[in-house]
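Student: Attaching a predicted model along with its sequence, questions to come.
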Amino acid sequence: MFTEKIRMAKAAQQKTEILIDWEKTAITGPVLGFHAGCVVGNNFYIHGGVESMDSKTPSNRLYQLSSSEGAWTELSFPGSPSLSHHAAVDINDRYIILIGGWNGKSRSSKIYAFDTEKQQWTEPTVTGFPEDGGLSSHTATVLNSGKILILGREGSLRMQRRHGSMYLLSGSVESGRFIYREYTQATASRSGHTANVIGNVLCIVGGRDSNLIEIHTGFKSLKSPAPVTNQITRIVDKLPSVSKTPAGRKNHVSVVSPGAILIHGGETFDGRNREPVGEMLIFATKPCNTFYKVGVSEVKRAGHVCGVVGDEIILHGGFGGKKQLYGDTFFLKFKK
C-alpha cells in the first residue's frame, strides 16, 4: 500500500504542467550566443555575438525577424561593428543603439547606431567614460527622461575588474554625440545580469553568486510593458511562492510585465550545475517582493536573447548543454 501511494504521487507529479513554457517554431535563425537583441516597431533585431563557443572573433552580422514574413533576414550594410556581450536599445522607435561589448581584443565603451529607416550605420562621438575602460555583459535601460541607464561590468583589458558603477548615457543620433556621466547611486558588482523597471522600481536580477535581486527606487521606464505580458502577472496567484531566495545566476533572460518579471535560464552559482538551466521564475513586487516557481522548461539556455513583438514573446539562440550553440526561435505560450 505504501509503495502504491509513492507510485501514485510520482505519477501525479509527472503530470503537472507548467503554466507557461517556450514552444519551438519553424523559424530557424543564425546560430549565436552572447548576441544583443532589440525590438523596433514590429521587428525583432539581433546583432553580433559569437558563432562558436571557442571563437575569438565576434560577429558583425545584423538580422531582422519580420513579424509579417516570419523569417530571419540578414541586413548587410557597411559599418556594422564586430561585438559580443554588448547591449542594444531602441530609440525613437527607429534607431538601434549598440553600447559597449567585447570587440575581439578589448572591452569597448563605443556607441554604434543603426537607422532602420535609412538602413545605415553611424558611429557617434562618445565622451565621459574612464580612459582605458570598457563594458561587457552589462545592461542598458532607456528611462522616461530619454537617458540610458548603463549598469554592470566595467574595466580595462589590463585590469579585468568588475564594478558596481552606474552610468547615465545621454545624447542623440542626430547630433552625433553621446556622453557618459557616472551615476552616484551605488550598486553591487554584477556581470551577465538583467535590469527591468517596474513602476518606479529598478529590479536588477542575477550577475553574481549572492543577492539575486537588488532593488532601487526612483526610476521610470520610457515604455510601458507590452499588453501580452499581462498574462505573466495574472498567473502569479496560481503559482507556489518560494520560501528561500533562488540561487544566483548569470546570462539568463527576463521579461517585464506590470508588477512582475519572468526569469528564464542562465548559469547558476549553486555548485550543482555547470550547464545552463531551464528554470523559470517570476519575481513580483506586489503585495510584497516575492519569487514564484513557474517550473523547469526543457529549453535550457544561457547567453540567449528575448524580446516582445506585438502579441509574441520571442526567445532566440544561446548555448545549452556541452556548450552547444543554437539558432532556433521560440514563442512563449501560456497554458489555458
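Tutor: Perfect, I can see it now.
Student: use CA for all of it now, contacts and neighbours both
Tutor: Will do.
Student: G327 is in contact with F319, correct?
Tutor: No - F319 lies out of contact with G327 (CA atoms under 8 Å); the separation is 9.2 Å.
Student: out of the two, which sits in the busier spot?
Tutor: A direct count of neighbours by other CA atoms under 10 Å for F319 and G327 places F319 higher, at 24 against 17.
Student: still on that earlier bit, quickly list what's touching both of F319 and G327.
Tutor: Shared contacts of F319 and G327 (CA atoms under 8 Å, 6 or more residues apart in numbering): L32.
Student: check contacts around F44.
Tutor: F44 is in contact with 37-38, 64-66, 307-309, counting by CA under 8 Å, 6+ apart.
Student: Equivalent analysis for G79, please.
Tutor: By CA under 8 Å, 6+ apart, the contact list for G79 reads 120-122.
Student: And here is the other one:
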Amino acid sequence: MAAAPRGWAGGSRWTWRPVARDALLARAFHSCTELRGRLYLVGGLLAGGATEPSGDTVVLDLEGDQAVRMGARGGPRRSHHDAVPLGGRWLCAVGGWDGSRRLAAVAALDTERGEWEAWAAAPGSCPPAGLSSHTCTRLSDREVRVAGREGGTRTQRRFGSIYTLRLDPGARTYCSAEPEVAGHWSPGTIKDEPTVAPRLMEQLAKFVSSGRGSQQGPRGLRHHSCSVVGPFAVMFGGEALTRPRDAVCNDLYIYDARKSRQSPSLWFHFPCADRGLKRVGHRTCLWNDQLYLVGGFGEDGRTASPQVYVLDLFI
C-alpha cells in the first residue's frame, strides 16, 4: 500500500510539494512578492541568531525555476518587513528591522531599471513608531493598508494599529495617515492576493467540507504565513508562544469567510505529521492558481530552508 501524503486530517490529505531548490532562497523573515511571474525575495535573516539582515534582492523565475541575485543598487538591509507591488513596475518595501532599529520608511525597487530608491515622507505624513512583523495589504496602486506591529526590543507586546499608507510613484513619496484603529492585537501575516485562482478556490471549498469548523481561530501564534485566496485565508506554520519547547509549527489552518444565516465564518485545522515541514518566518505567495511556500527556518528555528513548495490538496 502506498504511503499517504505528508499532511493528513479526517480523511482529507494535503502536502507541500517541492518544485525548486536554490541556496539563494535560504532565508527567513524576508518579504516575498510576486511581480510579473517572478518572486522577489528582499532581505531577511540568513541564519538563526543573526542580528544583521541581508541587503540583497533575489529573483525567482517561476516559469524557469531559476533564482538569481539581482544586482540592484542601494538595496535596503531589512528583516521582519513587508512589501507590495505597484503598477506592475515597483516593489515597495515598508518598515522592518535594519539591524539596530525598527523603521517606518519606504524603499522602492524599480524593476525596470533594477535600482532601489529611498522614497521621502510627504508633508503632513504621520509616521507610526518603527514597524516590524506588520502586514501590508495593497488596496490600489496608490494605497496600502498597514496593520499590526511588534513592540519594544525587550518586550513581546504587539500593537494592532491600522493605518493607510499613500504612495506616489511619480513624486517618489509616501504619506502615513493617522491610525484608524488602535489596540493590542495583531492580525498575523496577511497578504493581499488579488490574482484570481478559480481552481485553488474550488479545491479549498471541497477540502474544508471534509473537516469540522470552529469559530475559534488559532491563538498564541506568530511569524506564520497567511495568504488570501478568494473567500479563504490559508495560514501555515509559525511559532507557538504557549509551548516552552518544540514551538515551531507545521499546522495548516483555513479560514472560510463564506457565511450565511445558517453558516457563520469558520476556521478549519489540518495538522501535519511531517516534522520536516515545520516553518517559522517563511512566506507564502499566490501565483498562477498555485500557492507557493518560500524560505523560513525549520524545526530547529535556526536553519533556513532553500526549498520552494506548492500546496497540493487531495480531496
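Tutor: Yep, that arrived. If you're wondering where the values come from, they're calculated on a predicted model, not measured in any experiment.
Student: Overlay them and tell me the TM-score.
Tutor: Between these two chains, after superposing, the TM-score reads 0.85 (TM-score structural alignment, normalised by the length of the second structure); 298 aligned residues with a CA RMSD of 2.7 Å.
Student: Among the contacts of G79 of the first structure, which lie within strands?
Tutor: Judged by DSSP state E, the contacts of G79 of the first structure include 120-122 as members of strands.
Student: which of the contacts of F44 of the first structure still touch in the second structure?
Tutor: Mapping the contacts of F44 of the first structure onto the second structure (both residues aligned by TM-score structural alignment, their matches' CA atoms under 8 Å) leaves 37-38, 64-66 still in contact.
Student: Can you list which of those residues are found in strands?
Tutor: Using DSSP E, those in strands are 37-38, 64-66.
Student: Of those, which is the most crowded?
Tutor: Highest neighbour count within these, by other CA under 10 Å: G37, with 26 neighbours.
Student: So what does it match up with in the second structure?
Tutor: In the second structure, the residue matched to G37 of the first structure (TM-score structural alignment) is C32.
Student: Could you measure from that match over to R283 of the second structure?
Tutor: According to CA to CA, to the nearest Å, C32 of the second structure stands 6 Å off from R283 of the second structure.
Student: what do the two both touch?
Tutor: Shared contacts of C32 of the second structure and R283, defined by CA under 8 Å, 6+ apart, comprise V294.
Student: The nearest residue to S54 of the second structure once chain neighbours are set aside: neighbouring residues, count only.
Tutor: Excluding its sequence neighbours, the residue lying closest to S54 of the second structure (CA to CA, 6 or more residues apart in numbering) is G43, at 4.6 Å. Neighbourhood size, G43 of the second structure [other CA under 10 Å]: 29.
Student: Looking at the first structure, name the residue matched to G43 of the second structure.
Tutor: Using TM-score structural alignment, the partner of G43 of the second structure in the first structure is G48.
Student: Can you give me the distance of its match to A36 of the first structure?
Tutor: 7 Å.
Student: Identify the contacts common to the two.
Tutor: Residues touching both G48 of the first structure and A36 by CA under 8 Å, 6+ apart: S84.
Student: which ones are touching the match of G43 of the second structure?
Tutor: G48 of the first structure neighbours (CA under 8 Å, 6+ apart): 34-36, 58-62, 81-84.
Student: before we move on, back to that, list just the nearest of the ones in strands among the kept ones among the contacts of F44 of the first structure to G266 of the first structure.
Tutor: Closest approach between these and G266 of the first structure, by CA to CA: G37, at 16.2 Å.
Student: dump the residue contacts of the closest one.
Tutor: Residues near G37 of the first structure by CA under 8 Å, 6+ apart: 44-47, 87-89, 305-307.
Student: Next: L86 of the second structure.
Tutor: By CA under 8 Å, 6+ apart, the contact list for L86 of the second structure reads 92, 140-142.
Student: That one maps to what in the first structure?
Tutor: If you follow L86 of the second structure across to the first structure using TM-score structural alignment, you land on I91.
Student: re earlier: compare the contacts of L86 of the second structure with the first structure and list the overlap.
Tutor: By both residues aligned by TM-score structural alignment, their matches' CA under 8 Å, the contacts of L86 of the second structure still in contact after alignment to the first structure are C92.
Student: average offset between the helix or strand L39 of the second structure falls within and the first structure?
Tutor: L39 of the second structure is located in strand 38-42, with elements delineated by DSSP states H and E. When the first structure is superposed, strand 38-42 of the second structure averages 0.9 Å from its matched positions, counting by mean CA distance after the TM-score superposition for the first structure.
Student: That'll do, ta.
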